[in-house]
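In: need coordinates for the following:
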Amino acid sequence: MARIVGLAALGALGALEWQRLVGGLSSGRALLWVLVALGAAAAVLGAERLPAGRLRVLALPAVTVIALFLGYWLSGAGLKLLKPHGWDDLLSGLGGGLQALGTVRMPYVSADPWPRIVLELLGAELLILAGLLTFWPRSPRAGDARVPLTPPERGYPFVAVAVLFVVVASPVISLGGTASSLLLGLGLAALTVVFLWLERLPLRPGLGVAGLIAVALLGALPIAAAADRGQPWFDYRSFAESLGPDDPVRFSWNQSYGPITWPRDGNEIMRVSSKEPLYWKARNLDVFFKDGWTTRSEPLDPGPDPLFSLDLPDDVQDAPASWTHTVSVSIRRMRIRDVIGAGTTESITDGSRGVEQGISPGTWDAPSVLRRGDSYTAKVYVPTPTQEQLADATTGAVERQPDERVITVPFKPSEVRSIPRSAASIIAKTKAGPITDAEVHFSSWEGVGADRVSFPGTGRSDFDVDSVMRRSIYEQTWELSKKLKSESAQPMDYVRAVYDYLHGPSFRYVERPPQPPAGQAPLEYFINQTHEGYCQHYAGAMALMLRMAGIPARVATGFSPGGFSARKKAWIVRDTDAHAWVEVWFDKYGWVTIDPTPNATPARSQIAALAPLRGASPPPAAADTGAADAAANTEKPNISVRPELRLGVDEPISGATASDSGGISFWIWALGVLVVAVIVLAVALFLRRPRGKTPMDRAINEVENALERVGRPVTVGTTMTQLERRLGSHSPEVKAYLAALAAGRYALSPPPLPRSGRRALRRALAQGLGFGGGLRALWALPPRVERPAREPRSRTFEVDTTVRVQS
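Out: Purely as a prediction, here's the structure:
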């Protein structure tokens, strides 16, 4: 009773402390763990009182399985995951949640449910484990004079109290104590003494009770110091962090336009719960500087409004509700500071760590690196107007971000050398010397603003944009842009013309494009010479040409939608889905996603393309551009995912019967084979019976067979006395066991053999066998279920005692 009281008190303290690790976990639910632990302890104690036999042997495993199952059920993981087809999800979820414990913020309140499930499961199962250990049966051993304290008759209370200390201490270290460390130490010491030693004290007051109080007071100080040292007894954060991969995937969004260098090993880096496939954006590359696209260095001033409002149209409140999404993101094998969202990310909630708005509108950053186990929920605005809506839409009539029509272009080397110091001063109306580049501001398509050129470092401007662009290294692209614009009546017509040009027959998707010669820009070389590149080239070229026509545009980087898993109800994003695309500003709708990259992109799920208007013929295109598939899409120009390619890992989006890995994965089959092998081995061990007419004959034959299996066979003619002298030197238990065999071999009613002797004999067999000797001895001499001896049945016989005398 004293031990049960101590278990209940320590368990309740641990459950209430552990409850603080999980946001929203009620005290009542945490105390249910304690009730299950107490029930498990009582059930183990009751199982020990059962009569010897199979029922007693099976009672303890049954109690253990039932108790652990109740702990699992109380954690909220879901019973359907216990079915064979759910083992993959269960193990991957528990593994990911356990690894996340090293990084997530406590108390845990975030979008990914698995860290919460793992926390609740750990708390419940640790308490249940302590309950099982409290009265777990143990065999009494002979006393040793060198050990001053004899072990208890039943249970492992010292191990149980260590487990309870883990439950109590880990939350205190992670979140801080709710009371002073001294009070916590006093409570722990008192309850520990009650749990371990109260049963040994007399019921009447006296020196025993006084000693108990003294031990509690003295124990409070070291326990308080341990609780206040800043590290838990069991550092679950370090343990969880050690389970993660040593080489998480990292991404850099700087565009070099060289060969593809980002990782593409097929690792799952992110999982997104979303009703619609979206482009998962990490960064806006909204500055074009000389030879490529880069990020903004200084934030814009949104006035009294939040920064993300600069990415929204004025009448955003009139936008369809379907354009606003709530997505839940769970980071897997990736480390990144960019908070992945979609379109314009308005807010981040339920984050496992703190985040803040980025420099570019609609993006967010994490002050500390996001890593495996981090999760959050994002509210995003992603406009998806139809082709008809975009046909007459204006762009640039409403100034939201005027610098989205600005590019910085360098002059050709020949132009710089041909301009003497005096001529350069005249151009810039300053004495700054030769000018190597210019910042060009293009007026909007709607005529808002004026064409203007600024010369960096001079404070002077010019208005002859055409003259400056013809002297720049982008002269050919500028001429192409003017030509396409002269053939377009509306902004969307020009957008389509640029798209069709980049999808012409001469353009080809390659992952190792040829490098431009010295003095030539990569995008200029791609647009007008090689026509070979990948997503960075296609997106960068299209955004550049759109700005030259006065259409606000920028490059967005992140990931394509990925593959949808109907079973996980999430989009599985892998490192092969890293991608770049274009965002175009329309006054009425905001930033609309358009992807000019052909379908051969390494982003395996990227199939978005522009579509012609209803009734229009698709433009001529190369075989790999996906124009025929785009032609069938007359509704959404940005995310027109082909149905046959909307796949998870070999799984159709429609929820077909295939699993996420093309069926049950190999290691699940391997686990099943291992379980079957263990069952067969157990059956072979426990059902294997030696030969012999009587129980003693079978026991003696079993010893002989065991010696042979461990490589120590007995020779013909060896007597039991010789075998006793040979093996009895290992321990008195072995000698007594063999003596009982010899004495009972011919006895009418031999006494049962001692179990301790059988275990001691197994230890003797394992000596000298090296690594694995214990398993070999277990195979040679497995445990036996002792059946209770049956009383002999009494039978009545009629005996004819008639004596016949023959004379």
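
In: going forward, measure contacts between C-alpha atoms and count neighbours the same way
Out: Will do.

In: and Gly773, how close does it get to Ser472?
Out: Counting by Cα to Cα, to the nearest Å, the gap from Gly773 to Ser472 is 80 Å.

In: the more surrounded of these two?
Out: Ser472 (24 against 17; other Cα atoms under 10 Å).

In: is it true that that one touches Val409?
Out: Yes. When contacts are counted by Cα atoms under 8 Å, Ser472 is listed as touching Val409 (6.3 Å).

In: list residues touching both of those two?
Out: Asp437 (Cα atoms under 8 Å, 6 or more residues apart in numbering).

In: dump the residue contacts of Ala220.
Out: Ala220 touches 182-190, counting by Cα under 8 Å, 6+ apart.

In: tell me which of the residues you listed is nearest to Gln722?
Out: Nearest to Gln722 out of the contacts of Ala220 is Ala189 (Cα to Cα; 54.6 Å).

In: tell me which residues are up against the strand or helix carrying Ala764.
Out: Taking DSSP states H and E as the criterion, Ala764 maps to helix 755-766. Helix 755-766 has contacts (Cα under 8 Å, 6+ apart) with 139, 707, 710, 727, 730-731, 733-737, 773-774, 776-778, 781.

In: quick check: helices, which of those are part of them?
Out: 707, 727, 733-737, 773-774, 776-778 (DSSP state H).

In: highest neighbour count among the residues you listed?
Out: Those, ranked by neighbours (other Cα under 10 Å): first place Val734, 24 neighbours.

In: relative to Val104, how far out is Ser256?
Out: 34 Å.

In: with neighbour numbers in mind, choose between those two.
Out: Val104 (23 against 15).

In: check contacts around that one.
Out: Contacts of Val104 by Cα under 8 Å, 6+ apart are 352-353, 373-374.

In: and with 6 Å instead?
Out: The neighbours of Val104, taking Cα atoms under 6 Å, 6 or more residues apart in numbering as the test, are 352, 374.

In: that one belongs to a helix?
Out: No. Assigned with DSSP: H, G, I helix; E, B strand; the rest coil, Val104 falls outside any helix and is coil.

In: can you tell me how far it sits from Leu122?
Out: Distance from Val104 to Leu122, by Cα to Cα: 16 Å.

In: next one: Lys693
Out: 51 Å.

In: and Ser422, by the same measure?
Out: 78 Å.

In: the two: which is more packed in?
Out: Leu122 (18 against 14).

In: next up, the contacts around that one.
Out: Leu122 touches nothing, counting by Cα under 6 Å, 6+ apart.

In: pretty sure Ala160 contacts Ile128?
Out: No. Assessed by Cα atoms under 6 Å, Ala160 is found out of contact with Ile128, at 9.8 Å.

In: ok, these two, which is more surrounded?
Out: Ile128 (30 against 23).

In: just to be sure, that one is in a helix?
Out: Yes. According to three-state DSSP, Ile128 belongs to a helix.

In: that one contacts Leu35, correct?
Out: No. Ile128 lies out of contact with Leu35 (Cα under 6 Å); the separation is 9.0 Å.

In: quick one more, to check against the first:
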Amino acid sequence: MSTLAPAPRRERPARRPPRTAPAPAPVAAPARGGLRLAAWTLLALLAAHAWADQVAPASRAAATASVLLGSAIGALLLLAPRVTSRRRRLLLVDGLAVGALVLALATCGVPLRLLLPDAWGELAAGIGQGLGALPGVRVPYRGLDEWTRATIVLGGTLLVLVSAWVAFVPRGAATGRPLVAAGLLATLYAVPVVERAPDHPFLQGTAVTVLLAVLLWGDRLPRGQARPAAILLAVAAVAAAVLAPRLDGDRPLFDYESFVADSLQGRNTSTFSWQHRYGPLNWTRTGREVLRIRARQGTYWKAAVLPEFDGRAWRTTDAVDIRTPDTEIAEDPGYRQQLTVVVAGLRSPEYVTAGSTRSIAASPRLAIESGFGIFRTGSRPLRRGDAYRAEVYVPQPSPETMRDAGSSYPLFTRRFLSMGLPDSERSVLLFPRWGESQSIFRYALGAPPRSDGEEQLLASPYRRTYRLAQRLRAASATPYDFIRNVRARVMRDATYTETPRVDPRAPLDGFLFDRREGYCQQFSGAMALLLRMGGVPARVASGFTAGTYDDARKEWVVRDLDAHSWVEAYVPGQGWVAFDPTPAAAPPRSQLRDDEPATTPDEPAEEQDADEGPAGAPADARLGGGPGAPAASPGDESLSLGPPLLVVLAAGALVAFVVRRRVGVRADDPPELAELLQALRLTGRPPATGTTLRQLEERFRHAPQAADYLRAVRAQRYAPSATGPGRAQRAALRTALADGLGAGGRLRAWWALPPRPVGRRGRRA
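Out: Prediction:
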């Protein structure tokens, strides 16, 4: 009889030992970075001094300061692993980043007041202005735009400091990314060398090659391989020094500088033809910034003078003797001022100034006096990034002064009393000056002058215009009254439009009597023609109105919308004074307005210009688009210690936030749990010690899908085969994390929990 063996006893599984937090990983000892720091310092010094030659005078002090600052940053970063406290390490790293940024801006000449939050817009606009000018800048930069100079210097300083940071920042057991740092320093050296060859290019190239090799591999090679590597490096450097001169040609294989500058400026610059056409307006009207002008007071910024009327339109001319004076100079010192002009989105052969230009200085282009108080460049026009100074004379006499000026016009103003006739003889009529009783003389090519000019004029298409001028003159007691009456008549019942209908034979006569529509060219051309017919020297000027005043930077900002044409009438003893007959509805802003209301003989006495100012208005009130430009005072740079300290602390908090993006998670945590813990910390919800996943799930019970995320993490934590959180659950948790974080909550939550999970390696500290 057999017996059944007893069933084997089922053993109970061994109890899992309680999970304990692993001991913190020992802090890695600092890497051997002494050789790397020495190589970086020498290479950065060489590259920064090459970059310093991008401006004139060279910014060698800023270059040396940036390298010393970078070396200090590198040394402190090498010592950072010795700090056992994670919080102190973060404070050290963040403090170095913020301090480096502040010192970089200060080293480059940026005023400290621009670090205040309310000045960040001005700082960004200034750097943007400098960046926009770089494609057209020739080096070394000798221009007057402080933002272009500061941007160039700041670019080199930032490359140095970022390279130092990248080269030595601690990365767990490693130190920095020398390859990235070497690329930044190579860029810092290569850009100025390509622009302007050094005195000993092959010697410097050899030095750069050796220092790059030491920076990349100097502290990584075992001691036994250091000597063979040094020999190999020396052989390669000598071979390169021998071959490089043979490969050096006279012309570049690809002239990238011209290609980049021309392509960028072709898309981002405006050009203007100042000749009058009277057809549909084809000027650029995009609102692009074309000029920045620093001046004591805003006025019309003049680019061209149109002194001749050929019978159909006003034209520029080269027939001028620059030895002939263009204006009288009054003793009023307020009429003289110095302009500093920075060219932005403009390509122009004319120097844009104001009034009568006396001189041009500090220009990167040739300045040629072309008469009529204007200057032109040589074969190379002004373009983005160019800057210059101009001494100008801009008379702004009061109405009483102009009324009492009389009619003693200088002899050189006689040419501004002529007009052409649209006939085959190319006849030119010369009108008598105000107060003269002589006839209108007619001049024809190859024929003696004749006194039948009035008969010829009355037989021409401009007979109505001439009769109107005589009627307005008869109703005026002084030349200034005549100017006011002419201006009022030109504006009366006229409509501003940029697509006018034009009489091809006599556009200005048709504008005055038939269609009464046009833009600034019709208004200014008609007024100047009537003034000449009445004996007042006049001409048309073209350029820009004052624009808008940037109070923070003490500059006038001129845009392509401000392109304009106006009238200059001569006032004895004062010079050329600007008058603007274009209605205020025109796009150009800050148009000049007369100081007194005016009436004309052919309208009721009570009818006046709607946009006239009060009688006796000060000269500054003539510009309707902005205040008179106050001069910058030295007190503008005063700064207390408190606001900059707040800025530094705020920037430090920002850097700490970015750095914390990669720290605070143990290396042995599962990826899903590590991501969850980091997301909670970065959104200000760090779990307390001992918090379980089920408790976290209860915390988010108001958002069911967010709680599902935590449930999926918990399931995967204890059952590795379980499916992890889905995209909808991630989005729900991200929304829940953003709740209560204010305006930037969504961005902060997205940064803490991106749409797609990051691998474990990217989450380790």
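
In: TM between them?
Out: With the length set by TM-score structural alignment, normalised by the length of structure 2, the two chains reach a TM-score of 0.74; 656 aligned residues with a Cα RMSD of 4.5 Å.

In: tell me the counterpart of Lys80 of structure 1 in structure 2.
Out: Aligned counterpart of Lys80 of structure 1 in structure 2: Arg113 (TM-score structural alignment).

In: ok, now how distant is its match from Gly130 of structure 2?
Out: With Cα to Cα as the criterion, Arg113 of structure 2 and Gly130 of structure 2 are 18 Å apart.

In: look at the two and report which has more neighbours.
Out: Taking neighbours as other Cα under 10 Å, Arg113 of structure 2 and Gly130 compare with Gly130 leading, 23 against 18.

In: just say helix, strand or coil for that one.
Out: Classified using three-state DSSP, Gly130 of structure 2 is helix.

In: please say which position in structure 1 it maps to.
Out: In structure 1, Gly130 of structure 2 lands on Gly97 (TM-score structural alignment).

In: what do you get for Ala494 of structure 2?
Out: Per TM-score structural alignment, Ala494 of structure 2 is aligned with Arg508.

In: now the element after the helix or strand Leu31 of structure 1 falls within, going C-ward?
Out: Taking DSSP H and E as the criterion, the element that holds Leu31 of structure 1 is helix 27-48. Once the chain leaves helix 27-48 of structure 1, the next helix or strand it forms, by DSSP H and E, is helix 54-74.

In: so how far is that following helix off the chain centroid?
Out: Using Cα atoms, centre = their mean, to the nearest Å, the mean C-alpha position of helix 54-74 of structure 1 is found 30 Å from that of the whole chain.

In: compared with structure 2, how much does it deviate?
Out: Average distance, helix 54-74 of structure 1 versus aligned residues of structure 2 after superposition (mean Cα distance after the TM-score superposition for structure 1): 2.5 Å.

In: what does that helix contact?
Out: Against helix 54-74 of structure 1 from outside (Cα under 6 Å, 6+ apart): 47, 50, 121, 124-125.

In: repeat that for stretch 517-526 of structure 1.
Out: By Cα under 6 Å, 6+ apart, stretch 517-526 of structure 1 touches 291, 516, 541.

In: just stretch 714-731 of structure 1 next, same as before
Out: 734-735, 738.

In: counterpart of the helix holding Ala764 of structure 1 in structure 2, which residues?
Out: So helix 755-766 of structure 1 sits over no part of structure 2, by TM-score structural alignment.

In: list the buried residues in that helix.
Out: 756-766 (16 or more other Cα atoms under 10 Å).

In: returning to what we had before: which one of the contacts of stretch 517-526 of structure 1 has the most neighbours?
Out: Ala541 (25 neighbours).

In: that one -> structure 2?
Out: In structure 2, Ala541 of structure 1 lines up with Ala526, judged by TM-score structural alignment.

In: checking Glu199 of structure 1 next. Helix, strand or coil?
Out: helix.

In: and it, how many neighbours?
Out: Count around Glu199 of structure 1 with other Cα under 10 Å applied: 13.

In: neighbours of the residue nearest to it when sequence neighbours are not counted, how many?
Out: Computed as Cα to Cα, 6 or more residues apart in numbering, the closest residue to Glu199 of structure 1 that is not its neighbour in sequence is Ala2, at 5.6 Å. Residues contacting Ala2 of structure 1 under the criterion other Cα under 10 Å number 14.

In: and Ala2 of structure 1, what pairs with it in structure 2?
Out: Under TM-score structural alignment, Ala2 of structure 1 pairs with Leu35 in structure 2.

In: packing partners of the helix or strand that contains that match?
Out: Counting by DSSP H and E, the element that carries Leu35 of structure 2 is helix 34-52. With contacts defined as 3 or more Cα pairs under 6 Å, 6 or more residues apart in numbering; DSSP states H and E, helix 34-52 of structure 2 has these neighbours: helix 60-79, helix 178-195, helix 201-217.

In: sorry, back to before: the closest residue to the match of Gly130 of structure 2 other than its chain neighbours: neighbour count?
Out: Spatial nearest neighbour of Gly97 of structure 1, excluding adjacent residues (Cα to Cα, 6+ apart): Pro115 at 4.1 Å. As a burial measure, Pro115 of structure 1 scores 27 neighbours (other Cα under 10 Å).

In: where does the aligned residue in structure 2 for Pro115 of structure 1 land in three-state SS?
Out: With TM-score structural alignment as the criterion, the equivalent of Pro115 of structure 1 in structure 2 is Thr148. The three-state assignment at Thr148 of structure 2 reads helix, by three-state DSSP.

In: and Thr148 of structure 2, how far is that from Ala387 of structure 2?
Out: 10 Å.

In: then Ala477 of structure 2?
Out: Taking Cα to Cα, one finds Ala477 of structure 2 at 45 Å from Ala387 of structure 2.

In: which of the two has more residues huddled nearby?
Out: Neighbours per residue, other Cα under 10 Å: of Ala477 of structure 2 and Ala387, the larger number sits with Ala387, 26 against 10.

In: in contact with that one, which residues?
Out: Residues near Ala387 of structure 2 by Cα under 6 Å, 6+ apart: 143-144, 341-343.

In: mind doing that once more with 10 Å?
Out: Neighbour list for Ala387 of structure 2: 142-146, 148, 291-293, 340-344, 361-365 [criterion: Cα atoms under 10 Å, 6 or more residues apart in numbering].

In: cool, and Lys735 of structure 1?
Out: Counting by Cα under 10 Å, 6+ apart, Lys735 of structure 1 has contacts 723-729, 741, 757, 760-761.
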